[in-house]
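**Q** Return a 3D structure for these sequence lines:
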Amino acid sequence: MFEFTWAWIFLLAPLPWVLRALLPAADSGEAALNISYLSELEGLSGRKARANLSKWRQQAPFALLWICLLSAAARPEWVGEPLPLPASGRDLLVAVDISGSMEYADMQMDGNDVSRLTLVKHLMGEFIDGRVGDRVGLILFGSQAYLQAPLTFDRHTVHTWLDEAVIGIAGKNTAIGDAIGLAVKRLRERPANSRVLVLVTDGANTGGEIEPVQAARLAAEEGVTIYPIGIGADPQSGVLSMLGFNPGLDLDEPTLQHIAELTGGEYFRARDADELQSIEATLDKLEPVEQKPTLARPAKALYVWPLGLAMLISLLLVLREVWPQLRQSSTRVLQSLGRRPL
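**A** Below you'll find the predicted structure:
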């Protein structure tokens, strides 16, 4: 069926005439020469009627142009029959730590040193792309947790939002508890036994309002299964370690393991790209859960037709104004050429 998504835009149709009535005219409208019997002459010749008819003919193209623009702005669409969407899958949120420590380049990918966030973007992006039939969402957290992408079948968009994540946009600290709490809030309305949170972090809880274990207990009550992934190389020894600079020591593995136990999930440790890839393979084996089918009606946008017609009318109006001048110019050129001796 055909429909306008924003049909209310047609209420603006009288706007040009309203503005014409309210705004002052460009001239006074007074005749340069007053003739007392002009009205009688117009009545005898019928010229006034022809002038009014000519006025309407001049306004008609502009009125049609305005209607075409309104039709394009109202978003005309051809809506098809309802089609079922994939309904077998899990509701999976991926929460990624973007605190300051994720910038540390202690990971290996293709023989090169890369930051922790770069590796997570690359491999977790592939994991998101492979979640066919799942609703996938994205949470980014630092000092606070933000829902970057709600649960959706559009995995490409979620992957794009993950690629565009920047260190520090959510703060420099790590609010693991807040990230879990936000995930529970978004998953609690989804069907039971399908609520999954993949939590990727490289540190301990240093911010937020909810303790991670308390948030994990709430997740367990709501049936949310959490799979924590600890990212980062093993603690190193040496001069930097003696000076207190050793990011590998920041990871709070006991707490992450406890979170997994409370929610029925599993804790994973990713020290390099190979281990993170094996974790993805394990998560890919999660059994899908049958859900209620979702129907969607495909819509084809038709705004290009009225918009194209409006552009054509505009071009014709411009040519109507310019054509007499072009014709006069060409005539003058031909006449000047005709006067020249051969």
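
**Q** from here on, contacts and neighbour counts on C-alpha atoms
**A** OK.

**Q** just the strands in the stretch 51-200 of the chain please.
**A** Using DSSP state E, counting those that start in this stretch, the strands found in the stretch 51-200 of the chain span residues 76-79, 83-85, 91-97, 107-109, 112-114, 135-141, 145-152, 195-201.

**Q** Switch those over to a markdown table; also include mean neighbour count and distance to G171.
**A** Listed next are the strands of the stretch 51-200 of the chain as a markdown table, based on neighbours: other CA atoms under 10 Å; distance: least, CA to CA, whole Å:
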| stretch | mean neighbour count | distance to G171 |
| --- | --- | --- |
| strand 76-79 | 17 | 43 |
| strand 83-85 | 12 | 37 |
| strand 91-97 | 27 | 10 |
| strand 107-109 | 18 | 22 |
| strand 112-114 | 13 | 21 |
| strand 135-141 | 26 | 8 |
| strand 145-152 | 18 | 9 |
| strand 195-201 | 25 | 14 |
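
**Q** Tell me which of those approaches Q59 most closely.
**A** Q59 sits nearest to strand 76-79 of all the strands of the stretch 51-200 of the chain, at 25.2 Å, using CA to CA.

**Q** Now do the closest one: distance to the chain's middle.
**A** Averaging C-alpha positions (CA atoms, centre = their mean, to the nearest Å) puts strand 76-79 21 Å from its chain's average.

**Q** again, but for stretch 73-92
**A** Relative to the centre of its chain, stretch 73-92 is centred 17 Å away, using CA atoms, centre = their mean.

**Q** And stretch 311-321, by the same measure?
**A** The chain centroid and the centroid of stretch 311-321 are separated by 36 Å under CA atoms, centre = their mean.

**Q** quick one: buried residues of it?
**A** Using 16 or more other CA atoms under 10 Å as the test for burial, stretch 311-321 gives 313, 317.

**Q** ditto for stretch 210-223
**A** Across stretch 210-223, burial judged by 16+ other CA under 10 Å covers 210-213, 215-216, 218-220, 222-223.

**Q** Same question for stretch 116-123.
**A** Neighbour-count burial for stretch 116-123, counted by 16+ other CA under 10 Å, picks out 116-121, 123.

**Q** Following up with a second sequence; could you model it the same way so I can compare the two?
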Amino acid sequence: MISFAWPWALLLLPLPLLVHWLVPAHTTTQTVVQAPFFTRLARLSRQRPGEGAVVLTRQWPQWLQVGILWLLVVLACARPQWLGEPVPVESSGRDMMLAVDLSGSMDTEDFIDASGKTLRRIDGVKKVLADFVSRREGDRLGLLVFGSSPFVQAPFSADTAVFLRLLSESEVGMAGPKTMLGDAIGKAVQHFDSADAQQRTLILLTDGNDSGSRVPPGEAARIAASKDIVIHVVAVGDPAAAGEEALDVDAMRAITDATGGQYFHALKGADLAPVYQRLDALEPAQFAQEYYRPRTELYYLPLLVAALAALLFQSLQALLSLRKTGSIKNA
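**A** Modelled structure (predicted):
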């Protein structure tokens, strides 16, 4: 199907006729007859000399040439396009925020990866998240890091390469030494408010308990639940630890219960398989299906025809002129 991107350009079609009717013909002044006794001749013939005009008239082939060329140029200006068949487009309706704890305790080396190697907790989390992000094709991912304060390191985006680069650059202590779980949840809620997703998921990865957030984790979880945000908590580290490194399992389960999420505890990489299974089961919600039609520009075709037509007309005029000149010489 052919359509015009700028159909208003077709209004220029009658422009040459308007110029022909409204603009006077171009004139030049020149002396037709030169004679030393011209004034006497005019007096004897009782005629008064005056200005005259000769308007050259175009033949119908010339009018045809101008009309065809103008039509083709105007068609090119209207930008003809070929519209292809409608192509359906579906986009994911899920925004997923991953909140990573960067408190001082994440520097502890007690995380065991799939090969049995002992890593720092933060390195284990990075390795697990890199594998997890590679599975999340179609979701918009965001990265939030927190310690004494929460920071949005990467806003929601489908660009996983940028997400992984910013994750790799995150280091223990860059957000402060403490573990403010409630503030991290509150920051994620604020960022979700600016998104238009139908399904919202927050994955909270931490190795400690709350260190005195301005908003308690339980209250922050209730606010998140009121905004349809599901929170999954992944705890890493030794459950027998004490102090700020201790895992407040009851508080974390309260967060997941309030939002409809799940609680996982991971001492090694293999422990995160249930997290994969749970999140892979969450099919992304789809927005209303939209369509787009591929467009192919065709404006160059009228211009090409116009150039060929002008060349043809000029060639015919040259041949006719040569033929007429030959006839005169023969005569």
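
**Q** Out of the strands of the stretch 51-200 of structure 1, the one nearest L312 of structure 1 is which?
**A** Of all these, it is strand 76-79 that lies closest to L312 of structure 1, at 18.8 Å by CA to CA.

**Q** which part of structure 2 lines up with the closest one?
**A** Under TM-score structural alignment, strand 76-79 of structure 1 corresponds to no residues of structure 2.

**Q** Does anything pack onto that strand? Which helices or strands?
**A** Contacts defined by 3 or more CA pairs under 8 Å, 6 or more residues apart in numbering; DSSP states H and E place strand 76-79 of structure 1 against strand 2-4, strand 299-301.

**Q** In helices, which of the buried residues of stretch 210-223 of structure 1 appear?
**A** Applying DSSP state H to those, the entries found in helices are 212-213, 215-216, 218-220.

**Q** Is it possible to get TSV of those that adds distance to E253 of structure 1?
**A** Converted to TSV, these look like this (distance: CA to CA, whole Å):
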residue	distance to E253 of structure 1
P212	12
V213	13
A215	16
A216	15
L218	20
A219	19
A220	19
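
**Q** tell me, the longest helix anywhere in structure 1 lands on which residues of structure 2?
**A** Using DSSP H, we find that the single longest helix of structure 1 is helix 304-339. Using TM-score structural alignment, none of the residues of structure 2 align to helix 304-339 of structure 1.

**Q** ok, now stretch 153-169 of structure 1?
**A** The alignment of stretch 153-169 of structure 1 onto structure 2 (TM-score structural alignment) spans residues 158-174.

**Q** ok now the matching stretch, how far from the chain's centre?
**A** 23 Å.

**Q** count of neighbours near the aligned residue in structure 1 for T259 of structure 2?
**A** Here T259 of structure 2 is matched to T263 in structure 1, going by TM-score structural alignment. Using other CA atoms under 10 Å, T263 of structure 1 has 21 neighbouring residues.

**Q** what sits against T263 of structure 1?
**A** For T263 of structure 1, the contact set (CA atoms under 8 Å, 6 or more residues apart in numbering) comprises 216-217, 219-220, 223-226.

**Q** 10 Å instead, please
**A** By CA atoms under 10 Å, 6 or more residues apart in numbering, the residues touching T263 of structure 1 are 196, 216-227.

**Q** Over to V189 of structure 2?
**A** 97, 183, 200, 202, 220-221, 223-225, 227-229 are the contacts of V189 of structure 2 under CA under 10 Å, 6+ apart.

**Q** Find the centremost residue of structure 1, please.
**A** For structure 1, T157 is the residue whose C-alpha lies nearest the centre (CA atoms, centre = their mean; 7.8 Å).

**Q** The stretch 51-200 of structure 1: helices as residue ranges?
**A** 116-129, 155-163, 176-187 (DSSP state H, counting those that start in this stretch).

**Q** Select, out of those helices, the one closest to A72 of structure 1.
**A** Counting by CA to CA, A72 of structure 1 lies closest to helix 155-163 out of the helices of the stretch 51-200 of structure 1; the figure is 26.8 Å.

**Q** Go through that closest one and flag the buried ones.
**A** Counting neighbours by 16+ other CA under 10 Å, one finds that the buried residues in helix 155-163 of structure 1 are 155, 158-159, 161-163.

**Q** can you state the direction angle for that helix and strand 145-152?
**A** Between the axes of helix 155-163 of structure 1 and strand 145-152, defined by axes from the mean of the first three to the mean of the last three CA atoms, to 10 degrees, the angle is 160 degrees.

**Q** Counting by contacts, list what helix 155-163 of structure 1 packs against.
**A** strand 91-97, helix 116-129, strand 135-141, strand 145-152 (3 or more CA pairs under 10 Å, 6 or more residues apart in numbering; DSSP states H and E).

**Q** With C68 of structure 1 as the reference, name the closest of the ones you listed.
**A** That would be, of these and by CA to CA, strand 145-152, which comes in at 34.9 Å.

**Q** How far does that closest one sit from its chain's centre?
**A** Put simply, strand 145-152 of structure 1 sits 12 Å off its chain's centre (CA atoms, centre = their mean).

**Q** and that strand with strand 135-141, angle?
**A** Angle between the axes of strand 145-152 of structure 1 and strand 135-141 is 170 degrees (criterion: the same axes, to 10 degrees).

**Q** what helices or strands is strand 145-152 of structure 1 leaning on?
**A** If contacts are counted by 3+ CA pairs under 10 Å, 6+ apart, strand 145-152 of structure 1 sits against strand 91-97, strand 135-141, helix 155-163, helix 176-187.

**Q** May I see these arranged in JSON lines, with distance to I279 of structure 1 as well?
**A** JSON lines is the format used below for those (distance: least, CA to CA, whole Å):
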{"stretch": "strand 91-97", "distance to I279 of structure 1": "14"}
{"stretch": "strand 135-141", "distance to I279 of structure 1": "17"}
{"stretch": "helix 155-163", "distance to I279 of structure 1": "18"}
{"stretch": "helix 176-187", "distance to I279 of structure 1": "20"}
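
**Q** need the contact list for the equivalent of L119 of structure 2 over in structure 1.
**A** Taking TM-score structural alignment, the alignment pairs L119 of structure 2 with V114 from structure 1. By CA under 10 Å, 6+ apart, V114 of structure 1 lies in contact with 103-108.
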